[in-house]
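Visitor: heads up, no residue letters with this:
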């Protein structure tokens, strides 16, 4: 049985495999400090000269070892940063506060997890780490939000399944595995073995799902950052879901591309490439809404205090926020352009400073308020290329779309040329500083935005065309439908928050209510009652159901 032994080594203790080491149970009150030097792990324990922890198999030991290697070299939270040679690529590009916030969003930081791991009685890695995370249940909600994104999850599954020949009997690495759902898809496609690398404590729940699905021999959970972990073999395929808002936010793409060090020659990556699309847009309502927020600071007597001097700063803050929501394609004032990154071939430095010049021909006269962004990723398999798109013309995903406002609108006429530049500079907060500028007919506009701090504006309301897009009278069209006895939805797709399928269900429910009312009042009904019949019945009964039926009638007519 493999044993992880902690032996005295200078000021710390050396972690290594030691089959002959006796088992000593750790006490809860031990103070533990962890540091890393090359491939050795040093753990200093207060008032103890020898400690060991037993594991039922080598894979659990490997998981624990990688978990430990994920801890930064230090003796306390406030100690100096390790020497440059010991800093991983992730730590080199990320400030500590941002990393802690990021991993705590999806779970909790590994420093906390590992210290708790050592401070509890240890029988096996899985059982012990389960104890650590019992109070972390709320982080499952983050995974649920992504897993319930039907477009995201189903597209990944289809991309893997339709290209099963790329996974059959292959070794796979899942980078940022989270719940492990992509690892399970790879197993479904016939993968021989999957290394599920996850840097947050959600790896505990991933391991539990692996165990409960009887796949512990095929899915090996590797806790830690992909920049810092090690696996015993090269892999044939790397899978991941590394995309953030505007494709690049969170800088997970860099970790994904870093994982290529584990990839065999001619190996595959799913996804294989990403395209960031963008176009000019016009949205007077959004622009006025943002200006109105800053206008609070125009007051010269707020409870007797003149706050107007802060209005310029307030306006700057409001416009520094990229707007995350969805919108109707008719707000676009131009065609789209794109910037692409090849996850298999491009160097990771291509993501550090992204400069995108653009030239757009304006489609129609109007004000240009900024630039809208969305992205696609392609899964290039041996059988088929599958696309996952966040375009406004496609079903909505949890990425939505992103809009960056100019500091002032640009007036343009149809056919005029708008030139400008988009610049995205990676920062240590796992995000990007965004600079946009544009010029048309002697007018200029620009803005600086912080992608780390977006405005989440999506409310769930139905997306409607911008004002002035109706080519016939909507009121006349609705009246005509009612006159003809047509109770279908007046608009295709979603209208007033209801889909046709929902309205069919609503109609069926209303039929049941009407029949119940008719039965209680000795009024005979037929199975072919329409919306008008329901209203007639409820009006005849002449009580409170009138309002209910009328509201339902107008919902599905």
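Guide: Now that the structure is in, tell me what you want to look at. This is a predicted model, so every value here is computed, not measured. Numbers count the residues shown, from 1 in each chain.
Visitor: C-alpha only now, for contacts and for neighbours.
Guide: OK.
Visitor: Residue 167 is in contact with residue 381, correct?
Guide: No: applying Cα atoms under 8 Å, one finds residue 381 not in contact with residue 167, separated by 10.0 Å.
Visitor: what about the two, which has more around it?
Guide: Neighbours were counted for residue 381 and for residue 167 using other Cα atoms under 10 Å; residue 167 has more, 24 against 21.
Visitor: take a look at this one as well, against the first:
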């Protein structure tokens, strides 16, 4: 995840646009602005990322042993031979490994590279053809999401029955995928009169035969790979059912909600490494917030079936198991789930917790669940769009009256007078080792910052621009428009708008009233658990989400009682639904307007990528 967020800013002078906005009457320090949810259009009817051949073709092949990437499969296999002492193509030929044996071999080596420290240092590797993994169907499942070696290794080896570069198409399996076989060569009889003509004609015929052989080989590879994809999909994505399930099997069909996609599965791959999980686990506010809710409400979890969406290392699943859950179903689509499996076994919870790899929108689970737990929140709450998946899980698997944890979140909005963000991103280019680099500001002006804001720099009230009751909100409702009014609490300047979110856990899933805040006293008085990601006074209260700053190019000089009135727009980016397009339209209303005062208003576009 990036800590640098893209922003753009444009000015707008249309009074009609301002007059068309709803007028806000908010003056409390912690109240909700009026907003309207966007419910545009029907969701597209699902998709199948096994059909994304273009995406797979775009990925450069990676070495089977180390992290090196090469432009072609041939160069990968040449590297494996030279650096790691393993000639894949020769081993495949000498041991008569068929298509599926070869697939298993590639995925086995990929898994070894992930699991065994120092595997990349392998200098000599050999197989006999009798290894168990060559028959183990679990190695038919791709270890790398976009492994181009799985569908191009056949192109590098001519099949049995070759003679002078020509492959007899009758010796090659064809039509397995319903593809049209290449048509045999139609040769025109050409008479030659000289030895040179005869030699050139022979070379032409050989070239035609080699081309036809390649076409047949390609057809064969396509057919086999289509069969392989169908087989893997059927084995590992459509039949993920726990045979030992004692609960009633869910009849829920896969969701038709459009799954937020990212090119080359960057989103899931970004959560495959330990460092990002360590960062989140080190966030004590976050992790202890979940732990305290679960442990302080063990009566809710005792004997229940719990679903952990995006389980990561398995920490929330183990909290639930330790609290007395009868069964925990843990789902993740990242490679981290393999480490979670080991964590759960190491702590003795394998009889309670079962892990399922896949996307919650597509996966089948053995039963309905009583509670859904998930740590899905991103920067500015909605960045990365994981809440969409949690809501799909709610609609597919949660029993009537079931609980989501957390059960409610709110996006809050305020301002800061801290100009350090402006200095760091804009003014920096005025003097770089004695040189001016003004042209560099063009893109920097479009950047916002995810960082910590000191509470002492907050100069207006704080308002809620979006309240999200998880039990009832829809995916379409995550796009929203909200009016806001921010009032200056002292004479000062405004250098940036600030966004963050608060999180609540309830025992019954009921909505938290808008007049209930997030302080420890309010949480205790209302028998709630929760935490804030807003500006705080002590390091121990900070979270890894920090706050999101929407920096102004020029600070606003204002007096106590002046108001910033505007509208906030939030929509998923149409090219990447995990990103957000944000817009802030505002104007300043002075408490004591004077003739000659500068009219302050703007129409700003921001982008979270």
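Guide: Good, I have the coordinates. Note that the structure is predicted; figures quoted are calculated from it, not measured.
Visitor: which residues of the stretch 151-300 of structure 1 fall in helices?
Guide: 181-188, 202-212, 252-258, 284-294 (DSSP state H, counting those that start in this stretch).
Visitor: next one: the stretch 501-609 of structure 2
Guide: Using DSSP H, counting those that start in this stretch, helices in the stretch 501-609 of structure 2 cover 520-525.
Visitor: so which of the helices of the stretch 151-300 of structure 1 comes closest to residue 37 of structure 1?
Guide: Closest of the helices of the stretch 151-300 of structure 1 to residue 37 of structure 1 is helix 252-258, at 21.0 Å (criterion: Cα to Cα).
Visitor: residues in structure 2 aligned with the closest one?
Guide: Mapped onto structure 2 using TM-score structural alignment, helix 252-258 of structure 1 covers residues 386-392.
Visitor: with structure 1 superposed, average distance for that stretch?
Guide: Comparison of stretch 386-392 of structure 2 with structure 1 after fitting gives an average deviation of 1.0 Å (mean Cα distance after the TM-score superposition for structure 1).
Visitor: re earlier: return the most buried member of the helices of the stretch 151-300 of structure 1.
Guide: Ranked by mean neighbour count, these are led by helix 181-188 with a mean of 23 (mean count of other Cα atoms under 10 Å).
Visitor: Mind giving me the packing neighbours of that helix?
Guide: helix 150-162, strand 171-175, strand 193-198 (3 or more Cα pairs under 8 Å, 6 or more residues apart in numbering; DSSP states H and E).
Visitor: got TSV for these, with distance to residue 253 of structure 1 and mean neighbour count too?
Guide: As requested, those are exported to TSV (distance: least, Cα to Cα, whole Å; neighbours: other Cα atoms under 10 Å):
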stretch	distance to residue 253 of structure 1	mean neighbour count
helix 150-162	17	18
strand 171-175	10	28
strand 193-198	14	26
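Visitor: out of those, which comes closest to residue 348 of structure 1?
Guide: strand 171-175 (15.7 Å).
Visitor: The closest one maps to which residues in structure 2?
Guide: Under the alignment (TM-score structural alignment), strand 171-175 of structure 1 falls on residues 305-309 in structure 2.
Visitor: average gap between the matching stretch and structure 1?
Guide: Looks like 0.3 Å for stretch 305-309 of structure 2 (mean Cα distance after the TM-score superposition for structure 1).
Visitor: quick one: the longest strand along structure 2 aligns where in structure 1?
Guide: For structure 2, the longest strand by residue count, based on DSSP state E, is strand 492-505. Residues 366-379 of structure 1 are where strand 492-505 of structure 2 lands when matched by TM-score structural alignment.
Visitor: count of neighbours near the residue nearest to residue 260 of structure 2 when sequence neighbours are not counted?
Guide: Once flanking residues are discounted, residue 260 of structure 2 sits nearest to residue 577: 5.2 Å by Cα to Cα, 6 or more residues apart in numbering. Residue 577 of structure 2 has 19 neighbours, counted by other Cα under 10 Å.
Visitor: So what's the residue count around the counterpart of residue 281 of structure 1 in structure 2?
Guide: In structure 2, residue 281 of structure 1 lines up with residue 416, judged by TM-score structural alignment. Residue 416 of structure 2 has 23 neighbours, counted by other Cα under 10 Å.
Visitor: for the nearest residue to residue 179 of structure 1 once chain neighbours are set aside, what are its contacts?
Guide: Using Cα to Cα, 6+ apart and skipping the chain neighbours, the partner closest in space to residue 179 of structure 1 is residue 206 (4.8 Å). Residue 206 of structure 1 makes contact with 177-180, 221, according to Cα atoms under 8 Å, 6 or more residues apart in numbering.
Visitor: Aligned counterpart of residue 206 of structure 1 in structure 2, please.
Guide: Mapped onto structure 2 by TM-score structural alignment, residue 206 of structure 1 lines up with residue 340.
Visitor: likewise residue 430 of structure 1?
Guide: So residue 430 of structure 1 corresponds to residue 578, using TM-score structural alignment.
Visitor: who's in contact with the nearest residue to that match once chain neighbours are set aside?
Guide: Excluding the flanking residues, the one nearest residue 578 of structure 2 by Cα to Cα, 6+ apart is residue 384, at 4.2 Å. Taking Cα under 8 Å, 6+ apart, we find residue 384 of structure 2 in contact with 267, 378, 577-579.
Visitor: what about the counterpart of residue 102 of structure 1 in structure 2, how many neighbours?
Guide: By TM-score structural alignment, residue 102 of structure 1 lines up with residue 267 in structure 2. Residue 267 of structure 2 has 17 neighbouring residues, counting by other Cα under 10 Å.
Visitor: Distance-wise, check residue 267 of structure 2 relative to residue 384 of structure 2.
Guide: In this view, residue 267 of structure 2 and residue 384 of structure 2 are 8 Å apart by Cα to Cα, to the nearest Å.
Visitor: swap in residue 472 of structure 2?
Guide: Taking Cα to Cα, one finds residue 472 of structure 2 at 20 Å from residue 384 of structure 2.
Visitor: Counting neighbours, what do you get for residue 312 of structure 1?
Guide: 13.
Visitor: Skipping adjacent residues, who's closest to the aligned partner of residue 218 of structure 1 in structure 2 in space?
Guide: Residue correspondence to structure 2 (TM-score structural alignment): residue 218 of structure 1 is matched to residue 352. Closest residue to residue 352 of structure 2 apart from its sequence neighbours, by Cα to Cα, 6+ apart: residue 327 at 4.9 Å.
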